[in-house]
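Asker: Model the structure of this input:
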Amino acid sequence: MAPTLLRKMSQAFRELADTVNQDKDMEVKPFAQACSYITDLMRHLGPLSKFAVDDFAPRVADLEAASRSFRSLKSMMRGNIEQNNVRSPGSHTRNLLLVKRVIELVNILFQQIVATNYDDKGDNALPSQGLAAYLAVFSQYHGTGLKATVEFFKPLIPSKAQFLVILEERDEASIVAQMRIIVEAATRITQYIDNLFVAKDLGFDWA
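Answerer: Modelled structure (predicted):
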């Protein structure tokens, strides 16, 4: 049986986290590949997906393109610093920061799903948990118009039962197990990226 999307994603994220554990530089190419699975995941979020994918996918594609010039995230950021274009629209470093925030969103969403044991009612329903994760990460960066758009699409986000079928996972235990792996890995990955920004004295509240 071919691995499901969530299994591919959990393996890619775990391998990235392993580089952190081994005190190695995280490479751009596998990072971009891992993030491409988030793009695929977004496509299963109903009408909201086009809005999300149109913003996120080009940033991941930019990082994939950057991997042809830079081996590691650290060297990629150094290249932008040397060119004095870190904060320029479309810079690799700016896209890395914005992609990191989406990883944080996925992390928070999956944490909620794992913590509530895949319960699909009331505040534990996927649309409610998805909105909560979005607000936790992006509330300070997005204006009222964008927040209203996300709120508008909230009722159209699939339920967890539908999500289970869409992702072709066997059962709730299977999907929670993969999400737990991603949560543990994503926490290490985003901390690693935060440390890179701090080490270069760039901060991460500007994009």
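Asker: When you work out contacts or count neighbours from here on, use the C-alpha atoms and nothing else.
Answerer: OK.
Asker: Which SSE is immediately downstream of the helix or strand harbouring residue 6?
Answerer: Per DSSP states H and E, residue 6 falls inside helix 5-21. Using DSSP H and E, the next helix or strand after helix 5-21 towards the C-terminus is helix 28-42.
Asker: buried sites along that next one?
Answerer: 28-42 (16 or more other Cα atoms under 10 Å).
Asker: quick one: residue 28 and residue 75 touch, right?
Answerer: No: contact criterion Cα atoms under 8 Å: residue 28 and residue 75 do not qualify, at 9.3 Å.
Asker: Residue 176 versus residue 116, what's the distance?
Answerer: 10 Å (Cα to Cα, to the nearest Å).
Asker: The lengthiest helix in the chain versus helix 28-42: what angle between them?
Answerer: In the chain, with assignment by DSSP state H, the single longest helix is helix 172-199. Interaxial angle of helix 172-199 relative to helix 28-42 (axes from the mean of the first three to the mean of the last three Cα atoms, to 10 degrees): 130 degrees.
Asker: and for comparison, fold this next one:
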Amino acid sequence: MADSNAERPLRKISTAFKELAATVSSPSPEVSVAQFSHACSLVSPLFGCLGIAFKFAQMDYVAKVEDLAKASSSVSTLVVMMERDIEANCVRKAGSHTRNLLRVKRGLDMVKALFEEIIASEGNNSLKDPASKSYDQVFRPHHGWVIQKAVALGMCALPTRSQLLTMLNEEVRTYSMSNPVFKIINSGNKAEAKIHMQSYVNASAPVIAYLDNLFLSRQLGIDW
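Answerer: Okay, here's the model as predicted:
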């Protein structure tokens, strides 16, 4: 029998970001802070699955997403949220919603790059190259030597691709009923996992572009 009741983070991420992509691609996009923070919260478990190498990213990302979720109770859209910080002259101050938004965007960038690398390296069970390349592309330019060194050391403790899929409940297990002790006789749903990863890559692109434009159109920059 199939283990079909488990939570499926990749599927949820894919669905949420398709909805966000539809919103930002509309003629007059109004992205609610609530919708955005909820979609981003679904990504959080992925950082936890990557182990100690991305522990810093997990802690930072989760904290920033939680801040945006709390802000959603009093702020309607991302645009309104950003405009309030601009008026208060606190955009770059630690703890500002806009600063936290930029950090969350960077996390989305990282996941997009990671999924792209995983898909491109299909057939290789190691995640070291995909994780290293995506880290170098997104996070390294913003980290000091100490964090860079810690990440490099942590890369040795990354899960394998198969282990990652298991942690994300993307393994479909089939059990032998002929033995009193049920044994897994077939597992693996890599094709479906790949579909959800590619879906996130495709859907997150316009979302990330929308966020970049929010910052750049207001001369705030995105490299701080």
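Asker: Can you calculate the TM-score here?
Answerer: The TM-score (TM-score structural alignment, normalised by the length of structure 1) is 0.93; 202 aligned residues with a Cα RMSD of 1.4 Å.
Asker: just to revisit the earlier point, helices or strands up against the longest helix of structure 1?
Answerer: In terms of contacts (3 or more Cα pairs under 8 Å, 6 or more residues apart in numbering; DSSP states H and E), helix 172-199 of structure 1 is packed against helix 5-21, helix 92-115.
Asker: residue range for the shortest one in structure 2?
Answerer: Counting by TM-score structural alignment, helix 5-21 of structure 1 pairs with residues 9-25 of structure 2.
Asker: Only the buried residues of that stretch, if you could.
Answerer: 9-18, 20-21, 23-24.
Asker: Tell me the gap between it and the middle of its chain.
Answerer: 12 Å (Cα atoms, centre = their mean, to the nearest Å).
Asker: what number of residues lie near the counterpart of residue 114 of structure 2 in structure 1?
Answerer: Aligned counterpart of residue 114 of structure 2 in structure 1: residue 109 (TM-score structural alignment). Using other Cα atoms under 10 Å, residue 109 of structure 1 has 23 other residues around it.
Asker: and what of residue 26 of structure 2?
Answerer: Using other Cα under 10 Å, residue 26 of structure 2 is surrounded by 9 other residues.
Asker: Residue in structure 2 paired with residue 57 of structure 1?
Answerer: Under TM-score structural alignment, residue 57 of structure 1 pairs with residue 62 in structure 2.
Asker: Run through the residues that contact its match.
Answerer: Residues in contact with residue 62 of structure 2 (Cα atoms under 8 Å, 6 or more residues apart in numbering) are 41, 44.
Asker: one step back: surely the match of residue 114 of structure 2 meets residue 125?
Answerer: No: counting by Cα under 8 Å, residue 109 of structure 1 sits too far from residue 125 to count as a contact (10.9 Å).
Asker: ok so, going back, so the helix holding residue 6 of structure 1 versus helix 28-42, what angle?
Answerer: 150 degrees.
Asker: just checking, what packs against helix 5-21 of structure 1?
Answerer: So helix 5-21 of structure 1, by 3+ Cα pairs under 8 Å, 6+ apart, packs with helix 28-42, helix 172-199.
Asker: wait, which of these is closest to residue 83 of structure 1?
Answerer: Of all these, it is helix 172-199 that lies closest to residue 83 of structure 1, at 16.3 Å by Cα to Cα.
Asker: Where in structure 2 does that closest one fall?
Answerer: So helix 172-199 of structure 1 is aligned with residues 190-217, judged by TM-score structural alignment.
Asker: any residues in contact with both of residue 28 and residue 75 of structure 1?
Answerer: By Cα under 8 Å, 6+ apart, residue 28 of structure 1 and residue 75 have no common neighbours.
Asker: ok, residues contacting stretch 114-129 of structure 1?
Answerer: 109, 112-113, 154-161, 172, 176, 179-180.
Asker: go again using 6 Å as the cut-off
Answerer: Defining contact as Cα atoms under 6 Å, 6 or more residues apart in numbering, one finds that stretch 114-129 of structure 1 is touched by 154, 157, 159, 160, 176.
Asker: same deal with stretch 108-118 of structure 2?
Answerer: Residues contacting stretch 108-118 of structure 2 (Cα under 6 Å, 6+ apart): 130, 131, 134, 138, 197, 201.
Asker: Not counting sequence-adjacent ones, nearest residue to the fifth one?
Answerer: By that I understand residue 197 of structure 2. residue 115 (5.8 Å; Cα to Cα, 6 or more residues apart in numbering).
Asker: and what of the second one?
Answerer: With Cα to Cα, 6+ apart as the criterion, residue 131 of structure 2 has its nearest non-adjacent residue at 6.0 Å, and that residue is residue 114.
Asker: Stretch 67-83 of structure 1 spans what distance, first to last residue?
Answerer: Start-to-end, stretch 67-83 of structure 1 (Cα to Cα) is 17 Å.
Asker: how about it, aligned to which bit of structure 2?
Answerer: Under TM-score structural alignment, the match for stretch 67-83 of structure 1 is residues 72-88.
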